[in-house]
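S.K.: Here is my input, please return the structure:
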Amino acid sequence: MTVTAAPARGRVLLSSPDVGPREEQLVGEAVRSGWIAPLGPMVDEFEARVADRCGRRHAVALSSGTAALHLALLQAGAGPGTAVVVPTLTFAATANAVVYTGAEPVFVDATEESGTLDPQLLDRALTELREAGTRVAAVVPVDLLGRCADYPALERTCRRFDVPVVSDAAEALGSSLGARPAGSFGESAALSFNGNKIMTTSGGGMLLTDDPAVAARARYLSTQARQPAVHYEHTEVGYNYRLSNLLAALGIAQLERLDEMIGRRRALRRSYVQLFAGVPGVRVFQHPGDQDDNCWLTAVLVDPQTAGWSADDLRAALDAADVESRPLWKPMHQQPVFAGARSFLDGTADRLFATGLALPSGSALTPQQVEVVTDAVLGFLAARR
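M.R.: Got it, this is the predicted structure:
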């Protein structure tokens, strides 16, 4: 088996997996151990290491970050007749996990500086939902592009309304807020190890909690809710959500290299700051203030009236140079599937979506690929002057 990083030629991708000899070694060990089916010693070790990294007592390795959110929301009491507040500026998985429980997703807008859940609008949303007689099962802040949400403010508000916090830290492993690591906030938290994340298990996720009962319940539900009987006995519906031992081996190797990979992404962030310095109407999103972020994705915000061009103009030029870029998340309240959902908005997420563009940010980018991106941006800027 030969494992390589992102190809030196061909399309420059936004955030491709960064794997090497250590990953190959541990996956080979897992294969040779005979633990091929889900669960096994690598899963146990991976859970323990991630829990330690995130300052949690318990971690449950799962098939995806979405699965982690789903189980965490079930534990929080989400279900038919309840609502769950989520940011409108997020990937669809955050809202989809709410729908899986039968609860109603309610969308709240973002802050201009970080794109994370706005604490003042959350206060308004919880007030109006209470006045409407809606029981709110949970609030799900999202750590956007590796920036932790404002948990101190959000948790103060949620305590006043007696609503639990479930942290969607899918994009933020390795980030921190003050002295606390991403994943340590809330009654529980979800991580993602999808192929484009800061580290990957190909597909996978993790539920983090300090409550042993929550962890035990998640393990039970994620293995089809099988009862401890000689035969297959089920008293309730469960899910096939557990992570395999092979993928956990990949995760252990990735976790060993996490700080190194974050360092390369931070270096790319700094290079983009320099690249766009002095360009009218353009700023690097979430900078300054990103010293504690994992810099999963670096994005620029473009004011077209000042710049004379739009984020989509830059995207088209990069695409012509075979460089992948992507707008920020399309707000959930704009998604056809959630048309008509209750929302508390001030236009911030709409502006960020209209003006934001994520640029190649992966730690596997080669110097040659970085040069391709830089040349494409400089060529575009020169043509627009």
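S.K.: From here on, just use CA atoms for contacts and neighbour counts.
M.R.: Noted.
S.K.: Now do the end-to-end distance for stretch 237-255.
M.R.: Length of stretch 237-255, first residue to last, Cα to Cα, to the nearest Å: 33 Å.
S.K.: Actually, stretch 192-209.
M.R.: 15 Å.
S.K.: Likewise for stretch 48-67?
M.R.: With Cα to Cα, one end of stretch 48-67 sits 19 Å from the other.
S.K.: Kindly report the same for stretch 8-18.
M.R.: 13 Å.
S.K.: Could you list the residues in contact with that stretch?
M.R.: Outside stretch 8-18, the residues within contact range by Cα atoms under 8 Å, 6 or more residues apart in numbering are 5-6, 195-197, 199-200, 261, 297, 322-326, 358-366, 368-369, 373.
S.K.: Next, the second sequence, to be compared with the first:
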Amino acid sequence: MKKEKIYLSPPDLTGKEQLFIEEVLDSNWVAPLGSHLDLFEEKIAEHTGFKYSLAVNSGTSAIHLALLCHGVKKKDVVISSSLTFCGAVNPILYIGARPVFVDSSFDDWNIDVLLLEKSIKSSLKKPKAIVVTSLFGMPAKFDVIKSIGIKHGIPVIHDLAEAFGCQVNGQKPGEILDSAIVSFNGNKIITTSAGGALLTNNHEHYQRGLFLSTQAKEPGTGYIHKELGYNYRMSNVLAGLGLGQFTAINDKIEKKRKVFKYYKQQLENIKGIEFQEEKTGCFSDRWLTALFFNPKHFTTSPVSKIIENLAGENIESRYIWKPMHLQPLYKEYDCYSGEVSESLFENGLCLPSGTSLKPVDQNRIIEIVINTLKVFQ
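M.R.: A predicted model of the protein is given here:
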């Protein structure tokens, strides 16, 4: 009999979602506006520390809006983390701008701030924006990156799709940053099935994002459109789902961190296995637990074989993101270095990290990893 599937990061319902959705249905507010959407946005802003939150249909839409709010136009240069998901980068191409990729640092797996500085100074055209991904829940070097942006007069957009629960020195992201996005995709810590939010401390940017996300319809009862808009707004129904998820947000973050801690306790003593470490003052929500198999200690990378063996037991696992500069879609664009992100991709593995993961299943996963490694050391 085939064993029950263990997914990488599946949705985890609290049991309260239906109550909120029933309220929405009873109110007949099933459009992209309503009291539940308003309340959901308030909770997002409160949780992240930003003054304004605009709920939309995806994190990718939120990045698109953020770029537009910061005035990015066709042929502009936008610097981006290379080690990220394509949804964080594709909006640059939506606009017709040109991405320039920057490698990661081994100390936190996020964008290398020295290379970031170099990419700015080396650019023939002043970059219009910087998009920084906080990988797997680990906050990037917020303060350093912010100072770099201020120094060069370039706005920074932080992709917190994987880091909804992160903090730095006890501060929420919005208490440090000016602009960010989050995601509520089905695999995130809390989900609205599909969804995301634009986060900002700038009221004009919030208003601009709201305008663009609702088809850029001019004020008034007539349907007047002077510029291109988008149908990006989140529905009141999905916001109800999000409110149900929010009732357990702190518990979900704690469970994610507990899953990471147990993997680390059981595997850190194996020579060559490394984890994404929290630096002083950093708090990661540990959205995914990822391992790095240092190639100095293995005959060849064991990642593909571990993935194969886990799949044989009906367990989902994944490589770390394939860097954008290695993607066929982005091969023509510049990248500063790339060796670190390439090594993390080739030798990195994401293990099941769901908040509903059972200890007995986590032990199964650990056993398969350990047994597979025996032929690689």
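S.K.: Can you tell me the SS state at the aligned residue in structure 2 for L357 of structure 1?
M.R.: Counting by TM-score structural alignment, L357 of structure 1 lines up with L349 in structure 2. Counting by DSSP: H, G, I helix; E, B strand; the rest coil, the backbone at L349 of structure 2 sits in strand.
S.K.: can you tell me which residue in structure 1 aligns to H47 of structure 2?
M.R.: Aligned partner of H47 of structure 2 by TM-score structural alignment: R53.
S.K.: ok so, going back, confirm for me that the match of L357 of structure 1 is in contact with I320.
M.R.: Yes: counting by Cα atoms under 8 Å, L349 of structure 2 touches I320, with 5.6 Å between them.
S.K.: about what we covered before: tell me the contacts of the match of H47 of structure 2?
M.R.: Contacts of R53 of structure 1 by Cα under 8 Å, 6+ apart are P181.
S.K.: Then V86 of structure 1?
M.R.: 94-95, 105-108, 117, 139-142.
S.K.: can you redo those residues as a markdown table with neighbour count and distance to L243 of structure 1?
M.R.: Formatted as a markdown table, the contacts of V86 of structure 1 follow (neighbours: other Cα atoms under 10 Å; distance: Cα to Cα, whole Å):
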| residue | neighbour count | distance to L243 of structure 1 |
| --- | --- | --- |
| T94 | 24 | 20 |
| A95 | 26 | 22 |
| P105 | 26 | 27 |
| V106 | 24 | 30 |
| F107 | 25 | 30 |
| V108 | 29 | 32 |
| L117 | 32 | 30 |
| V139 | 28 | 26 |
| V140 | 24 | 23 |
| P141 | 30 | 25 |
| V142 | 29 | 23 |
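S.K.: list residues touching both of L349 and I320 of structure 2?
M.R.: What both L349 of structure 2 and I320 touch, as defined by Cα under 8 Å, 6+ apart, is the set A290.
S.K.: distance of the match of H47 of structure 2 from A248 of structure 1?
M.R.: For R53 of structure 1, the distance to A248 of structure 1 - Cα to Cα - is 15 Å.
S.K.: Secondary structure element holding L115 of structure 2?
M.R.: helix 113-122 (DSSP states H and E).
S.K.: Which residue numbers in structure 1 does the helix or strand just after that helix align to?
M.R.: Next helix or strand after helix 113-122 of structure 2 toward the C-terminus (DSSP H and E): strand 129-133. Aligned using TM-score structural alignment, strand 129-133 of structure 2 spans residues 138-142 in structure 1.
S.K.: what's next to the matching stretch, contact-wise?
M.R.: So stretch 138-142 of structure 1 is contacted by 73, 76-78, 83-87, 90, 94, 116-117, 148-149, 158, 163-170 (Cα under 8 Å, 6+ apart).
S.K.: Go through these and flag which are in strands.
M.R.: 83-87, 166-168 (DSSP state E).
S.K.: want to throw those into CSV with distance to Q335 of structure 1?
M.R.: Formatted as CSV, these follow (distance: Cα to Cα, whole Å):
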residue, distance to Q335 of structure 1
A83, 18
V84, 17
V85, 16
V86, 14
P87, 13
V166, 23
S167, 22
D168, 20
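S.K.: most surrounded residue in the residues you listed?
M.R.: Greatest neighbour count in these, by other Cα atoms under 10 Å, goes to D168: 34 neighbours.
S.K.: any idea how far that one is from G203 of structure 1?
M.R.: On the measure of Cα to Cα, D168 of structure 1 and G203 of structure 1 end up 17 Å apart.
S.K.: And A267 of structure 1, by the same measure?
M.R.: 26 Å.
S.K.: could you pull out the helices for structure 2?
M.R.: 17-27, 35-48, 59-69, 90-95, 113-122, 142-152, 203-213, 236-246, 249-267, 303-312, 339-347, 359-373 (DSSP state H).
S.K.: how about those, which one is nearest K296 of structure 2?
M.R.: helix 339-347 (10.8 Å; Cα to Cα).
S.K.: The closest one vs structure 1, average distance?
M.R.: Superposed on structure 1, helix 339-347 of structure 2 shows a mean distance of 0.7 Å to its aligned residues (mean Cα distance after the TM-score superposition for structure 1).
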